[in-house]
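K.L.:
mind folding the following:
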Amino acid sequence: MTTHAANEADWQGWQRSWDRQQEWYMPDREERFRVMLDVVEAVVGPEPRVLDLACGTGSISDRVLRRMPKATTVGIDRDPALLAIARGSFRDDARATFVTADLSDPDWPSALPGGPFDAVLTATALHWLRTEPLRELYGQLAGVVREGGVFMNADHMPEESTPRLNAAVHLFEERGRERRRAEGALDWGGWWQELAKDPALREVAQERFELFGNPAEVRHDHNSEEFQNAEWHAGALRAAGFAEARAVWASPTDGLVVGLR
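P.N.:
Purely as a prediction, here's the structure:
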């Protein structure tokens, strides 16, 4: 199985491309990262050991290490293509480690190099899980975060009690995305299509498509039906063993929920 793409890949170029693609969906992406790191520093200080959960290309690890140079990070993900970019991007940085594991496997914590962690952070990733698997994951995370440590999840957290507002925001955001698309921005499927054209990443992209499907060819390659609101996330974290949990940031469609052990 391919685990690393060839060295010719423009790792930093693909990191920047990933950020632009994600910002096509979330223009406020950096704001949620800023709030996330503010909370980390407030709760566990400026030298945390961080688990970047469902890390993708290592976007959170990158922000943590730039802001807190004495921090260390462990990124965990299942996607071989995104992990290839992460490993290539951080190949010269001993502070960052990346491991391959499937969060749907109950034994995934055994893949981690040590623990528990001061902070476990994730963004726009756990919506891949449906409600009950996500509840089970939160139960596992209570054992991965040290006492006094913090877990944060920034993700889609719609509030169904405001349907008119939701419809207006949806239309507004769609118009913004179409405007950015006209300016040359890539959406999710388009980004993967471009990645698969890179000779240095073609094999690892195909490996990814065999696992999850090709986003350029399937309309939904992950859960798009079950989204929980911020109150549900906070309640599930408290039920899992976190001492405190609440939302600390929100946009009209997304939220950032914190659980304190």
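K.L.:
only C-alpha atoms for contact and neighbour calcs from this point on.
P.N.:
OK.
K.L.:
longest single helix anywhere in this protein?
P.N.:
helix 163-182 (DSSP state H).
K.L.:
buried residues in that one?
P.N.:
166, 173, 177, 180 (16 or more other Cα atoms under 10 Å).
K.L.:
check which residues of the helix or strand hosting residue 17 are buried.
P.N.:
Taking DSSP states H and E as the definition, residue 17 sits inside helix 11-25. For helix 11-25, a neighbour-count test (16+ other Cα under 10 Å) marks 11, 14, 15, 17, 18, 19, 20, 21, 22, 23, 24, 25 as buried.
K.L.:
residues of whichever helix or strand comes after the longest helix of the chain that come out buried?
P.N.:
Elements were assigned by DSSP H and E; along the chain past helix 163-182, the next helix or strand is helix 188-197. Across helix 188-197, burial judged by 16+ other Cα under 10 Å covers 189, 191, 192, 193, 195, 196.
K.L.:
quickly note the distance from the fifth one to residue 46.
P.N.:
For residue 195, the distance to residue 46 (Cα to Cα, to the nearest Å) stands at 35 Å.
K.L.:
please give me the structure for this one as well, since I'd like to look at both together:
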Amino acid sequence: MTADLHDLVRRWDAQQAAYIAGREQRFTAMLDVLELTVGGDATIVDLGCGPGSLTRRVLERFPRARVVALDYDPVLLALARKTLSEYGERVTVVDVDLLDPHWTDGLGALSAAVSTTALHWLAPDELLRLYARVHALLTPGGVLLDGDHFRFDDRDPVLQKVALAHDERTQQVAFAAGAEDWATWWDAARAHPALSPHVAERDRRYGARTSAPATTVDFRLAALRQAGFGATGTVWQLLDDYVVWAQK
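P.N.:
Have a look, this model is predicted:
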């Protein structure tokens, strides 16, 4: 059954890549910046870890790193716990709601915080509060890396159109090559005997939540500065897909 779950993570990565053209390049950029700033002997929190895609890459790249992987989705948490268990005490998977003001309780000081394709679920005011709480957790010199689509707005109509066309082409090519879409992957996850017991709780937690408005990269950078970070910037970009960086 564990092999089936590892295959489900592989399929997750494939369906995510259908929506994110530079997903692996984004991961690599984040890992490179971690290496050059906090080094490999670090304690890192993964905000919205999902099934552990970024956490696994951090642990593989940095054999002495320790990761605290946080998420609120019971299905993805179960998948992460089962497929990351090979890393033993180097990884801790925690069920936590990032909207809870006490989510940082018990975490202790951190070298870095990372997130990818997760924090867009937060409303702008929620994101600002999250960044401030992360800033408080980080040791001096600690960094935050947030990789996601930060959509162009009406100030950039040409790039907005190009980015949309690029997304559509990426999906067409991936699906034609056999990649699953979001709904198909979730159908498989819900039906898996190791994950199906968590489906009802997932539906309860997310049933009343609504999508947050899209934010631009300049909003993200301004929010990081407002949260107290002294240095901020963009360390990777492919159209409206970015990795933003901030250092305490």
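K.L.:
what's the TM-score here?
P.N.:
Remark: TM-score between the superposed chains equals 0.93 [TM-score structural alignment, normalised by the length of the second structure]; 246 aligned residues with a Cα RMSD of 1.8 Å.
K.L.:
using a markdown table, lay out the buried residues of helix 188-197 of the first structure together with distance to residue 248 of the first structure.
P.N.:
Formatted as a markdown table, the buried residues of helix 188-197 of the first structure follow (distance: Cα to Cα, whole Å):
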| residue | distance to residue 248 of the first structure |
| --- | --- |
| 189 | 31 |
| 191 | 31 |
| 192 | 32 |
| 193 | 36 |
| 195 | 35 |
| 196 | 38 |
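K.L.:
can you give me the neighbour number for residue 230 of the second structure?
P.N.:
Counted with other Cα atoms under 10 Å, residues neighbouring residue 230 of the second structure total 12.
K.L.:
tell me which two of the buried residues of helix 11-25 of the first structure sit farthest apart.
P.N.:
Based on Cα to Cα, the longest span within the buried residues of helix 11-25 of the first structure runs between 11 and 25 and measures 21.9 Å.
K.L.:
residue 67 of the first structure and residue 141 of the first structure: what is the separation?
P.N.:
Counting by Cα to Cα - residue 67 of the first structure and residue 141 of the first structure are separated by 24 Å.
K.L.:
neighbour count: the two, which is higher?
P.N.:
Shown here are residue 67 of the first structure and residue 141; by other Cα under 10 Å, residue 141 has more neighbours (20 against 15).
K.L.:
how far away is the more buried one from residue 107 of the first structure?
P.N.:
Residue 141 of the first structure is 12 Å from residue 107 of the first structure, by Cα to Cα.
K.L.:
same deal with residue 61 of the first structure?
P.N.:
In terms of Cα to Cα, residue 61 of the first structure sits 23 Å off from residue 107 of the first structure.
K.L.:
more neighbours, the two?
P.N.:
Using other Cα under 10 Å, the more surrounded residue of residue 61 of the first structure and residue 107 is residue 61, with 28 against 11.
K.L.:
translate residue 7 of the second structure into the numbering of the first structure.
P.N.:
Superposed on the first structure with TM-score structural alignment, residue 7 of the second structure falls opposite residue 13.
K.L.:
and residue 93 of the second structure, by the same measure?
P.N.:
So residue 93 of the second structure corresponds to residue 98, using TM-score structural alignment.
K.L.:
residues contacting the residue nearest the centre of the second structure?
P.N.:
Here the mean C-alpha position of the second structure is nearest to the C-alpha of residue 116 (Cα atoms, centre = their mean), at a distance of 2.6 Å. By Cα atoms under 8 Å, 6 or more residues apart in numbering, the contact set of residue 116 of the second structure is 47, 48, 49, 54, 146, 147, 148.
K.L.:
can you tell me the closest non-neighbouring residue to the second one?
P.N.:
In this case it means residue 48 of the second structure. residue 71 (4.5 Å; Cα to Cα, 6 or more residues apart in numbering).
K.L.:
and the gap between the aligned partner of residue 144 of the first structure in the second structure and residue 145 of the second structure?
P.N.:
In the second structure, residue 144 of the first structure lines up with residue 137, judged by TM-score structural alignment. In this view, residue 137 of the second structure and residue 145 of the second structure are 14 Å apart by Cα to Cα.
K.L.:
quick one: the strands in the first structure?
P.N.:
49-53, 72-77, 96-100, 117-123, 145-156, 244-250, 254-260 (DSSP state E).
K.L.:
would you turn the ones you listed into TSV with distance to residue 131 of the first structure?
P.N.:
Output for the strands of the first structure, formatted as TSV (distance: least, Cα to Cα, whole Å):
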stretch	distance to residue 131 of the first structure
strand 49-53	18
strand 72-77	19
strand 96-100	23
strand 117-123	17
strand 145-156	13
strand 244-250	18
strand 254-260	16
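K.L.:
and these: which comes nearest residue 42 of the first structure?
P.N.:
Here strand 145-156 is closest among the strands of the first structure (Cα to Cα), at 10.3 Å.
K.L.:
and for the closest one, what's in contact with it?
P.N.:
Contacts for strand 145-156 of the first structure (Cα under 8 Å, 6+ apart): 32, 36, 40, 43-44, 115-127, 227-228, 253-261.
K.L.:
skipping its backbone neighbours, what lies nearest the match of residue 93 of the second structure in space?
P.N.:
residue 75 (4.5 Å).
K.L.:
so what corresponds to residue 28 of the second structure in the first structure?
P.N.:
Per TM-score structural alignment, residue 28 of the second structure is aligned with residue 34.
K.L.:
tally of neighbours for that match?
P.N.:
Neighbours around residue 34 of the first structure, by other Cα under 10 Å: 14.
K.L.:
against residue 119 of the first structure, how distant is it?
P.N.:
For residue 34 of the first structure, the distance to residue 119 of the first structure - Cα to Cα - is 15 Å.
K.L.:
next: residue 197 of the first structure.
P.N.:
Using Cα to Cα, residue 197 of the first structure is found at 36 Å from residue 119 of the first structure.
K.L.:
so stretch 232-239 of the first structure matches what in the second structure?
P.N.:
Under TM-score structural alignment, the match for stretch 232-239 of the first structure is residues 219-226.
K.L.:
and that stretch, what's buried?
P.N.:
220, 221, 223, 224, 225.
K.L.:
spit out the contact partners of the counterpart of residue 44 of the first structure in the second structure.
P.N.:
Residue mapping for residue 44 of the first structure onto the second structure gives residue 38, with TM-score structural alignment as the criterion. The neighbours of residue 38 of the second structure, taking Cα under 8 Å, 6+ apart as the test, are 111, 112, 141, 142, 143.
K.L.:
CSV for the residues you listed, including neighbour count?
P.N.:
Converted to CSV, the contacts of residue 38 of the second structure look like this (neighbours: other Cα atoms under 10 Å):
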residue, neighbour count
111, 23
112, 28
141, 15
142, 23
143, 26
